[in-house]
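Engineer: Sequence and predicted structure, then a few things I'm wondering about:
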Amino acid sequence: MLLTGKRLVITGVITESSIAFHTARVAQSQGAEVLLTGFGRLSLVRRLADRLPKPAPVVELDVTSASDLASLSERVAEHMPAVDGVVHSIANAPASCFGDFMATPWEDVASAVHVSAFSFKALAGAVAPLLTPGASLVGLDYDARVAWPDYDWMGVAKAALESVTRYVARELGPHGVRANLVAAGPLRTMAARSIPGFADIGETWNARAPLGWDADNAEPVARTVCALLSDWLPATTGSIVYADGGVHIIG
């Protein structure tokens, strides 16, 4: 199996529709051992962890908390002595960041960039003591090459995430650690529902995608994440892999 023996930390499991949950499920089906992180509603995350093919341990992580980050490797080590892969599926922005780009205050922009982009570096640094040579960090992206309607400052945060990932890849490459992103097409997740205009984008995506697109099916994206977590792309780092049905190539 693709991930036999791999020990993975997966963040961002909020609902069964989330990309993170589907990634955890697919990873387990491919032989991986999985640990989830959650913030706030830990009881909900634990219930979701119990719905996986094999119940997974859960540790608390607020990526904006210095104390949470400082103790993360120690708390993860209670469940797995080393980590072969990490999935960063964390993004958040205040409502003001969507729909009126010119009116958003800096404080809200700073929050969006902190949680959605800087956190990739913060998470990488927090788990670094446990990472094995050949480990893989994978983040979830949304194509930031263009300006999407109403996506506004979250689009800027995703562009920052893409840049942060390249620098993390540069810094951790000498240690044998890869860092990449998967740019997913629109999926009907809880996070997506908070984005104005998402329904309109989702409706047109399938028509534009050369391979077609099902906004209710996160498994193709989860499989792409798992491919990057595996040993089958050992020379790929600092890259963006598109799992969007091909929309990114259409003019």
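Structural biologist: Sure thing, it's come through.
Engineer: CA atoms for contacts and neighbours, from now on please.
Structural biologist: Noted.
Engineer: can you pull out the helices in the stretch 1-150 of the chain?
Structural biologist: For the stretch 1-150 of the chain, helices defined by DSSP state H, counting those that start in this stretch occupy the ranges 19-29, 42-50, 66-77, 106-113, 119-127.
Engineer: Show residues contacting the last one.
Structural biologist: Helix 119-127 is contacted by residues 63-64, 69-73, 83, 88, 90, 137, 139, 161, 164-165, 168 when judged by C-alpha atoms under 8 Å, 6 or more residues apart in numbering.
Engineer: Which residue ranges of this protein form strands?
Structural biologist: Secondary structure of the chain (DSSP state E): strands at 7-10, 33-38, 58-60, 83-88, 131-141, 178-184, 240-243.
Engineer: The last one packs against which elements?
Structural biologist: Meaning strand 240-243. Applying 3 or more C-alpha pairs under 8 Å, 6 or more residues apart in numbering; DSSP states H and E, one finds that strand 240-243 contacts strand 178-184, helix 219-229.
Engineer: so which of those is the most packed in?
Structural biologist: Mean neighbour count (mean count of other C-alpha atoms under 10 Å) peaks for strand 178-184 among the helices and strands packed on strand 240-243, with a mean of 26.
Engineer: And here is the other one:
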Amino acid sequence: MKSKSNKGATTAALTLLITSGMLASALGIRQVNDENNVTAWVVNKNMSAGQTITVHDVAQKDIDPSNYANMALSIQNPRALIGKKLATNKMIEQPLFDTDFVRAKSQNLSEAIPAGRVLYTLKLTTLDIPLSRVHKGDRLDIVAKTNRLVRTVARDVQLIGVSKGPKTQAANSGVMDNLAKETTNSAGVSLVLAVLPKDVYSLAGIDNADKVSIIVHSAYDIEQGRLQNFSRLQTSRTIEVVKGVKNEAVYVAK
């Protein structure tokens, strides 16, 4: 009787030992797999080609890189995903790559100019606003100061782009922010603007000695179709002076 009891206890102990070993092996394999996983941005639902990615369509998930040969090329910055149109179908929890999106067609420069405007490049040696905060489509006003005379050069100017000089490359922090802070030893910056034809000669008349200021209009005002009027800042008037056969415009205080 005692022998049968010992035999049963031995069998139970062996069964428990085998079960524990199997569980330990499974946990060990799972831990190794978890350590090999990488975090990636994936779609959280099935999506078809032609759909546009929104913030509600993506999520972060741990992925086994062995399932994808090019996992290292997956997009890690979520800002690079939002607003892009899919070129391929994507299944739920699949990572996203650059090749999954429709490539933007290159646009001719003339196509970027709004109707009724012309392109003008304004070169500035210094700029007091952070260029990282201004974007294509922003509405600007340009004011110039000559000695103590202030004049409005152009109103309702639309920013098309920014062209930076070769010496404005920053080594550490953001290039655009450093452009705004540089005051000396700078190659300057050129603003590519869509301006009204009537403002071309006023812009061309800006002298190197003039202090040029850029006024940025609120996006909320633009959405409602209105721009702030600061005509009261006009502290000078234009007088045309005739010199022989040439006419010259000068600015005098009111």
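Structural biologist: Arrived safely. The model shown is predicted, which means the values in this text are computed figures rather than measured ones.
Engineer: Quick check: TM-score for this pair?
Structural biologist: The TM-score (TM-score structural alignment, normalised by the length of structure 1) is 0.20; 87 aligned residues with a C-alpha RMSD of 6.0 Å.
Engineer: what comes up buried for the strand or helix carrying T15 of structure 2?
Structural biologist: Using DSSP states H and E, T15 of structure 2 maps to helix 2-36. By 16 or more other C-alpha atoms under 10 Å, helix 2-36 of structure 2 has no buried positions at all.
Engineer: Tell me the first helix or strand C-terminal of the longest strand along structure 2.
Structural biologist: The single longest strand within structure 2, with elements called by DSSP E, is strand 149-164. Using DSSP H and E, the helix or strand that directly follows strand 149-164 of structure 2 along the chain is helix 175-181.
Engineer: and R47 of structure 1, which of the strands of structure 1 is closest to it?
Structural biologist: Of all those, strand 58-60 sits nearest to R47 of structure 1, with 10.0 Å by C-alpha to C-alpha.
Engineer: Go ahead and name everything in contact with the closest one.
Structural biologist: Taking C-alpha under 8 Å, 6+ apart as the rule, strand 58-60 of structure 1 contacts 35-39, 42, 45-46, 49, 68, 75-76.
Engineer: farthest pair in those residues?
Structural biologist: Comparing every pair within the contacts of strand 58-60 of structure 1 by C-alpha to C-alpha identifies A49 and D68 as the most remote, at 20.2 Å.
Engineer: of the two, who's got more company?
Structural biologist: Just comparing A49 of structure 1 and D68: by other C-alpha atoms under 10 Å the higher neighbour count belongs to A49, 24 against 16.
Engineer: ok, now which ones touch L193 of structure 2?
Structural biologist: Residues near L193 of structure 2 by C-alpha under 8 Å, 6+ apart: 119-122, 157-161.
Engineer: hang on, the earlier thing: just put the contacts of strand 58-60 of structure 1 in JSON lines and tack on distance to V182 of structure 1.
Structural biologist: Output for the contacts of strand 58-60 of structure 1, formatted as JSON lines (distance: C-alpha to C-alpha, whole Å):
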{"residue": "L35", "distance to V182 of structure 1": "20"}
{"residue": "L36", "distance to V182 of structure 1": "19"}
{"residue": "T37", "distance to V182 of structure 1": "20"}
{"residue": "G38", "distance to V182 of structure 1": "21"}
{"residue": "F39", "distance to V182 of structure 1": "23"}
{"residue": "L42", "distance to V182 of structure 1": "26"}
{"residue": "V45", "distance to V182 of structure 1": "23"}
{"residue": "R46", "distance to V182 of structure 1": "26"}
{"residue": "A49", "distance to V182 of structure 1": "23"}
{"residue": "D68", "distance to V182 of structure 1": "26"}
{"residue": "R75", "distance to V182 of structure 1": "27"}
{"residue": "V76", "distance to V182 of structure 1": "24"}
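Engineer: hmm, which of those are the buried ones?
Structural biologist: 35-39, 42, 45-46, 49, 68, 76.
Engineer: Need the residues you listed in CSV (columns: distance to A27 of structure 1).
Structural biologist: Converted to CSV, those look like this (distance: C-alpha to C-alpha, whole Å):
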residue, distance to A27 of structure 1
L35, 11
L36, 12
T37, 15
G38, 18
F39, 22
L42, 21
V45, 17
R46, 18
A49, 13
D68, 25
V76, 18
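Engineer: what's the closest of these to V221 of structure 1?
Structural biologist: Taking these together and measuring to V221 of structure 1 by C-alpha to C-alpha, the closest member is L36, at 18.1 Å.
Engineer: What separation do you get for that closest one and V109 of structure 1?
Structural biologist: 27 Å (C-alpha to C-alpha, to the nearest Å).
Engineer: cool, and R47 of structure 1?
Structural biologist: 32 Å.
Engineer: With D84 of structure 1 instead?
Structural biologist: Going from D84 of structure 1 to V109 of structure 1 by C-alpha to C-alpha gives 33 Å.
Engineer: A135 of structure 1 too?
Structural biologist: 31 Å.
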